[in-house]
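S.K.: Kindly generate the corresponding structure for this input.
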Amino acid sequence: MHSSQQSCPFCAGSMITDPQFFVGRREELDFITSRLVNTQPTSINVVGERRIGKSSLLYHFFQTYEQRVQGAGKNPGNYVVVYLSLQAAQCRQETSFYQAVAQALINRPVVQGNPALATPLQAGTLDRNGFSTAIEEWQAQNVLPVLCLDKFEELLGKPDQFTDEFYDNLRSLMDRNALMLVIASYRNLDVYKRKYRFLSSFFNLGQVLPVAGITEIEATDLIRLPENKIPGATAALSSERQQLGLAWGGRHPLLLQLAGLWLWEAQKQNRPDEWARQKFELEAQRVPHSGVTMRRLSRPMRLLLWLPMKLGRMARFVGDKLDDTSNLIAGTVILIVAILVTLKIVPFEELLQRIKDALGG
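M.R.: As a prediction, the model looks like this:
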């Protein structure tokens, strides 16, 4: 059963803020929760390509952390989690960053009702020392502030405003278990450390949480929205269109949302599936690494681009975490050398040396 009269449950292009329509990421949410409730909280770098769902993940954790902490057997009152997008205008300078963090913390009801937490954050203009002092007073109250910082590249791209000393101070608070960060970025922080020539140990941050596609079960749950999310609700799409949505979107959350959106529009307007497919592919081309643009290429050309990229990414996993351009170069070298070995032109020992040279370069 499905209903063409219900509102569209698919959200394509913006952060999901309604927890009723957030689907999946159970492993990622459990990962963040476990690092939060450890005896020594561990900060996390959430890494994933653009539009893969990092913002929605951080925001949903912010919305649901109290239930998750309680489910882990801990007292939610010992934690205050806030979400902050660093694209906001008030985060362009160091002091304004501290003010934005302080205001986000003060806005939480548990802080408003506790002067011992609110007062240290209201001491006029917060500078680096003032912010550290306030956080240390929270630690004396046995309360851990957890900052979910989205779009962290916005800070990293301003090394004249956010210096090594700024990052050193954050690292000091983290090392003393007075502060936990959950940072979302496109690449691992050590990539930015090299790019902007930072020296701070901050960039050896806790643990990395890679965010990619969702699981097959989660993808099925998403395309069946709002079923299982709203009591008594049925899937917005027919069974046939659910299967189309899964075929088009795969396990990429945004592509699934786009597929669901246009299939729902086609269902509502009594249009053919081909109309929905064209609309979907037009928008899906703007999704990074979605594969839609690559599908338009010939099969040999797709293989020529895809295989070196995959090999290069394997090299990054083993070695130096190269960027995509380097992935393509390293992967191409590996592929060519492998072909030479297969044709018995290059000995296997030389293959290993060539791969080592590619990764070292």
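S.K.: contacts and neighbour counts: CA atoms only from here.
M.R.: OK.
S.K.: need the helices for the stretch 201-350 of the chain, in chain order.
M.R.: 216-223, 239-249, 253-269, 273-284, 292-295, 299-318, 324-342, 348-360 (DSSP state H, counting those that start in this stretch).
S.K.: Actually, the stretch 1-150 of the chain.
M.R.: Applying DSSP H, counting those that start in this stretch to the stretch 1-150 of the chain gives helices spanning 26-37, 54-71, 94-106, 109-112, 115-118, 128-140.
S.K.: contacting residues for the closest residue to Ala338 other than its chain neighbours?
M.R.: Take Ala338 and drop its neighbours on the chain: the residue closest to it by C-alpha to C-alpha, 6 or more residues apart in numbering is Leu351, 6.9 Å away. By C-alpha atoms under 8 Å, 6 or more residues apart in numbering, the contact list for Leu351 reads Val337, Ala338, Val341.
S.K.: One more, please, to line up against the first structure:
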Amino acid sequence: MLENPFTVRGTIQNPSDFIGRKAELLHIVTRLKTMQSCSVVGERRIGKSSLLYHLFQTGNERLNDSRYRFVYIELTDASAQTVVDFLQTVLQALDLPTDVIKDDNTLIQNLIAFDKVIKTLVAEGVKVVLCLDEFEGLFDNPSEFSDQFFNQFRTMCNHQRLAVVTASRQPLEVYSLEKKLTSPFFNIFSIAELGDFTPPDVEQFIAHYQAIAQFTPQELDFINRYVEPHPLKVQIFCDMLLQWRDNGFAWTNDEMLDKTTKVYKQFLGGEHDWRKLSRTKSFFSVEGIGEKLALIKAARDLVTGQ
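M.R.: Purely as a prediction, here's the structure:
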């Protein structure tokens, strides 16, 4: 039985498995070159966390600049539920002293102490980028993360002492209005909207995993006919196709597609019906996948010297 590479549903951890999103990454990287902040916005499970984590992993290479220090924090994590914990987590990730942030300090005292430590890095030429995932988490605790907190971070961003890249389902201004926050912090972000895969993204995804999955021409045709370009749906569809294969193709085509749409609902919520799928354009050709695989193999052989 072949390995099934499509079972992981969480954040992509291996940078070589990250697919597509070239336009969005270019948008973000271009702005980070001048330390401008960005907000990644998209529906749930569209790949925001994977994009932010990939930026954290590959940002220096993409910027071609070793002076950048990237910090990745999930704001729903227990280590980011208070201002003290959040500031200490950032400093710890940067290998800076955390004891300047104290529980018995006032908010202003801790923010000033944090800014002072960050300034020491800036003076050394370091460029700090905070990748803040699930940014909605900060709005769940308005008594901690108040206008004062956001105002200080706006000041630090304006003076290029740090840049912030966030991920959220909606633009940050929407949340600030809901929570009646007046800080101009939420106006500094350039928005990078994250949507479905492009056709080249889908083709790259299939080609990337073809060596493991070994889809037949008939299976590739089935994928091309029925897959939807939502990143998680592409992964789920390929997973279900391998399960179908392992069961000796005992399901009918309609049964396979019905089972798949049930898994879509499980992970994405809402209603899904493959019968309503309407697409006028194929995502890839079988010949194109073969050519792409040949190029990937040639590149690997060149690196390994084989």
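S.K.: Can you calculate the TM-score here?
M.R.: The TM-score (TM-score structural alignment, normalised by the length of structure 2) is 0.81; 270 aligned residues with a C-alpha RMSD of 2.4 Å.
S.K.: among the helices of the stretch 1-150 of structure 1, which is nearest Ser201 of structure 1?
M.R.: When the helices of the stretch 1-150 of structure 1 are compared by C-alpha to C-alpha, helix 128-140 sits nearest Ser201 of structure 1, at 17.5 Å.
S.K.: residue range for that closest one in structure 2?
M.R.: Aligned by TM-score structural alignment, helix 128-140 of structure 1 falls on residues 111-123 of structure 2.
S.K.: and if you look at stretch 200-214 of structure 1?
M.R.: So stretch 200-214 of structure 1 sits over residues 183-197 in structure 2, by TM-score structural alignment.
S.K.: which residue is nearest the centroid of structure 1?
M.R.: For structure 1, the residue nearest the mean C-alpha position is Lys54 (2.5 Å; C-alpha atoms, centre = their mean).
S.K.: right, and Phe145 of structure 2 touches Gly137 too?
M.R.: No: the pair Phe145 of structure 2 / Gly137 is not scored as a contact, 10.0 Å apart, by C-alpha atoms under 8 Å.
S.K.: What residues does the aligned partner of Arg21 of structure 2 in structure 1 make contact with?
M.R.: When structure 1 is aligned by TM-score structural alignment, Arg21 of structure 2 is paired with Arg25. Neighbouring residues of Arg25 of structure 1 by C-alpha under 8 Å, 6+ apart: Leu57, Ile214, Glu218.
S.K.: and the gap between Arg25 of structure 1 and Val208 of structure 1?
M.R.: As defined by C-alpha to C-alpha, to the nearest Å, Arg25 of structure 1 lies at a distance of 15 Å from Val208 of structure 1.
S.K.: Ser238 of structure 1 now?
M.R.: Separation of Ser238 of structure 1 from Val208 of structure 1 (C-alpha to C-alpha): 39 Å.
S.K.: other SSEs contacting the helix ranked longest in structure 2?
M.R.: For structure 2, the longest helix by residue count, based on DSSP state H, is helix 286-304. If contacts are counted by 3 or more C-alpha pairs under 8 Å, 6 or more residues apart in numbering; DSSP states H and E, helix 286-304 of structure 2 sits against helix 199-213, helix 217-226.
S.K.: Kindly reformat the ones you listed as JSON lines containing distance to Val129 of structure 2 and mean neighbour count.
M.R.: As requested, those are arranged in JSON lines below (distance: least, C-alpha to C-alpha, whole Å; neighbours: other C-alpha atoms under 10 Å):
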{"stretch": "helix 199-213", "distance to Val129 of structure 2": "27", "mean neighbour count": "18"}
{"stretch": "helix 217-226", "distance to Val129 of structure 2": "39", "mean neighbour count": "16"}
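S.K.: So for Ser37 of structure 2, which of those sits nearest?
M.R.: Set against Ser37 of structure 2 and scored by C-alpha to C-alpha, those come closest in helix 199-213, at 25.6 Å.
S.K.: tilt between the closest one and helix 217-226?
M.R.: Per axes from the mean of the first three to the mean of the last three C-alpha atoms, to 10 degrees, the angle that helix 199-213 of structure 2 makes with helix 217-226 is 150 degrees.
S.K.: now for helix 199-213 of structure 2, which elements pack on it?
M.R.: Contacts defined by 3+ C-alpha pairs under 8 Å, 6+ apart place helix 199-213 of structure 2 against helix 286-304.
S.K.: what's the matching range in structure 1 for the helix it packs on?
M.R.: With TM-score structural alignment applied, helix 286-304 of structure 2 matches no range in structure 1.
S.K.: Give me the buried positions along that helix.
M.R.: Residues of helix 286-304 of structure 2 classed as buried: Val286, Ile289, Lys292, Leu293 (neighbour count, 16 or more other C-alpha atoms under 10 Å).
S.K.: No more questions from me, cheers.
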